[in-house]
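# quick one: sequence and predicted model below, then my questions.
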Amino acid sequence: MRLLRKEEEKRREANRRGEVGVSSPEAMATSVTLEDIRAAQSRIKTEVIRTPLVLSDAASERAGLSVYLKLENLQRTGAFKVRGALSKVTSLTPEERRRGLISASSGNHGLGVAYASSRFDTRCIVVLPENANPHKVALLKKMGAEIISHGTTSDARQHKVEQLSQESGYVQVHPFADPILIAGQGTVGLEILEDLTDADEVYVPIGGGGLISGIAVAVKQQRPSTRVYGVEPERSNAMWEALRHQGPFALPRVETIADGLAARITERLNYALVRSYVDDIVLVKDADIIEATLFLLEQAKVLVEPSGAKGFAGLLANAKRRGKAVAVVSGGNITLKQIEALWPG
């Protein structure tokens, strides 16, 4: 028994490092566990806000069932991403932190990494798309991040990060495909079930898949009967295509109003976790995302960016919805000018 336990520990460590020979989705799905997520929660709990889970009368009336909003738009930096960034940074050695951190981001992940870096007096470099959201760029500069603009797709930015890491020795903080980062994002799932132990459904926005990977593990390993739904834009549906092709699939192009969800491809780790723990993916149109954004702002009194409204948009689009439903409001980094541009007419 002791030998088997040691072999299991070796296998899990190999999964974490992505070593050759440990490549099946079933094996990779063991790379993040409930124990890992609870450990991340212990490391970061003094640095993050335990965001409220609110029963929304307006959203419930609109959906025809009880809708609870997990308000990560109230999180530090305005989005859930800081959880994963802090989970990663608190796992590093002092020597690794001294080398500096680098990440690819459309904005919110970079903000999370910049905040975590500032808490540990660590250099932070963020590779943004050339068409990055100006508001998020301004916030990153305010936090002291060094910004590099490169390309317009998520994979182009990631390639640039890998190149600079090799050249300068920076520590990479991947936006969604790192087990330690995923464990940090999974703390959202722990809090959901702590506050609503009988949740029937949880709707989670998907970009690259880090948030849903963590939440799905946290929820399903505690309450398997709770249905977990991922939500993607119809024209930025890398996870949906990965499930259809039985592995990561590069989209020919990405077009969506939700800039925080514009991932051209997911990674094998996220695909494996979603394949194992997520019940279904709901696809939504950009028009649905805009409608959900404006509804949450005007009727539910929640300031949310389009990426953050996608969970609620998916809930409304799911004809099979029932019971007590949670929509994760993943971010609120949006300006009044940007909101005005969304308004019809």
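Right, received. Where do you want to start? Residues are numbered from 1 along each chain as shown.
# can we go C-alpha only for contacts and neighbour counts from here?
Noted.
# now do the helices in the stretch 51-200 of the chain.
Remark: helices assigned in the stretch 51-200 of the chain by DSSP state H, counting those that start in this stretch are 57-63, 81-89, 94-98, 108-119, 134-142, 154-168, 179-195.
# so which of those gets nearest residue 252?
Closest approach to residue 252 among those is made by helix 154-168 (11.7 Å; C-alpha to C-alpha).
# wait, residue 81 sits on residue 186?
No. Residue 81 lies out of contact with residue 186 (C-alpha atoms under 8 Å); the separation is 10.8 Å.
# before we move on, back to that, most tightly packed of the helices of the stretch 51-200 of the chain?
The highest average neighbour count among those, using mean count of other C-alpha atoms under 10 Å, belongs to helix 81-89 at a mean of 29.
# second structure for comparison follows:
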Amino acid sequence: MAPIVHQTPLLTSHTIDDMVGKKVYCKMENQQKTGAFKFRGASFKLMQLSKEELKRGVITASAGNHAQGVAYAARKLGAKAKIFMPEETPLAKVHATRNYGAEVVLTGESFQEAYQASKEYELLSGGVYIHPFDDYDVMAGQGTIAMELLRQEDRIDTIFAPIGGGGLISGIAVACKHINRNIRVIGVQASGADAVYKTYHTDRVHHLPEVNTLADGIAVKQPGKYTMPIIQEYVDDVVTVTDEQISASILFMLERNKTLTEGAGATALAGLFAYHKEIKSRHCGVIVSGGNLDINRMPEIQGLAEGNSPFEKIKQMA
């Protein structure tokens, strides 16, 4: 993967360290190619395909980062990509996906409808389906984040990562436990899309009738068939944060560290701010998973974090 993906930097901040009483290292996947970690999993998956499979083309459905990751990876490997996106997908994401060379089909009101259309097309076309998270090769690609992070800072004893369907944290948890079983891996979900949280803590698979969170990158209604058993075996805890906490973390990163994160990208940091007193850690890694924020949502984000500066808001929450 080294010649293909960026080795993203670690961001450190004395302000964050002082607030949580730990040394914190933010793994800045918002600076990855296509603006999110998804390029890693898509690239590794496509690298496993035969020439014949690549010739057939690849298919997927996505409302954002996975679409761009698959589109760019397919272009790099000379494969055609057809990507189904909901009709209400922000035009910036649609244009970005097309600019990476993919054919985009806008269909349905939600991701679920776009996904259904993509699966129907798969049967007709014979193309190779690239699932956004429920695929072992995709998980392995995401796990390279942890391998990089632990080479950049080998003292890390705890890692916070966001969870949607579970592909990112599955790869990270397996990689971490392979290197050092004592590293704690903590998953963070938005409280309005907490299917993995509920499944993890009840041992009964939860399917949510709807999801409601500004962190659209992790707004998944049910855990993955393949990711959930890995999460249950290798992840040490799963917690939730509110949209208010996520919004404050987005604004904090923008104001204090001059870096833009999307809702899903700020979720792990929000988890650290919310639960740092309960975590025995001296060196903590935080996965900032993406930066493809729809700027039109900034007033909503400011409204959720209204009342104080982000710095003061987070101090109150912590």
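Everything's here; your move. Only a predicted model underlies this, so the values are computations on that prediction, with no experimental measurement involved.
# in JSON lines: the helices of the stretch 51-200 of the first structure, plus distance to residue 270 of the first structure.
Formatted as JSON lines, these follow (distance: least, C-alpha to C-alpha, whole Å):
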{"stretch": "helix 57-63", "distance to residue 270 of the first structure": "29"}
{"stretch": "helix 81-89", "distance to residue 270 of the first structure": "14"}
{"stretch": "helix 94-98", "distance to residue 270 of the first structure": "25"}
{"stretch": "helix 108-119", "distance to residue 270 of the first structure": "16"}
{"stretch": "helix 134-142", "distance to residue 270 of the first structure": "25"}
{"stretch": "helix 154-168", "distance to residue 270 of the first structure": "15"}
{"stretch": "helix 179-195", "distance to residue 270 of the first structure": "9"}
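# out of those helices, flag the one nearest residue 15 of the first structure.
Closest to residue 15 of the first structure of the helices of the stretch 51-200 of the first structure is helix 179-195 (C-alpha to C-alpha; 9.3 Å).
# tell me what that closest one is packed against?
Packing partners of helix 179-195 of the first structure (3 or more C-alpha pairs under 8 Å, 6 or more residues apart in numbering; DSSP states H and E): helix 34-44, helix 81-89, helix 210-220.
# list the contacts of the second one.
Taking contacts as C-alpha atoms under 8 Å, 6 or more residues apart in numbering, the residues outside helix 81-89 of the first structure that touch it are 40, 43-44, 47-48, 75-76, 97, 108-109, 111-113, 115-117, 173, 180-185, 187.
# in the second structure, what range does it match?
Alignment of helix 81-89 of the first structure against the second structure: residues 38-46, by TM-score structural alignment.
# mean distance, the matching stretch to its aligned residues in the first structure?
Here the mean offset of stretch 38-46 of the second structure against the first structure after fitting is 0.4 Å, by mean C-alpha distance after the TM-score superposition for the first structure.
# mind checking how far that stretch is from the chain centre?
Centroid separation for stretch 38-46 of the second structure versus its chain: 13 Å, with C-alpha atoms, centre = their mean, to the nearest Å.
# and residue 60 of the first structure, what's its match in the second structure?
In the second structure, residue 60 of the first structure lands on residue 17 (TM-score structural alignment).
# if you could redo that for residue 331 of the first structure, that was the one I meant.
Checking TM-score structural alignment: residue 331 of the first structure goes with residue 290.
# same thing with residue 41 of the first structure?
Alignment note: residue 41 of the first structure maps to a gap in the second structure; criterion TM-score structural alignment.
# you'd agree residue 41 of the first structure is up against residue 185?
No. Residue 41 of the first structure lies out of contact with residue 185 (C-alpha under 8 Å); the separation is 9.3 Å.
# which residues in the second structure does the host helix or strand of residue 276 of the first structure align to?
Applying DSSP states H and E as the criterion places residue 276 of the first structure in helix 268-277. Counting by TM-score structural alignment, helix 268-277 of the first structure pairs with residues 225-234 of the second structure.
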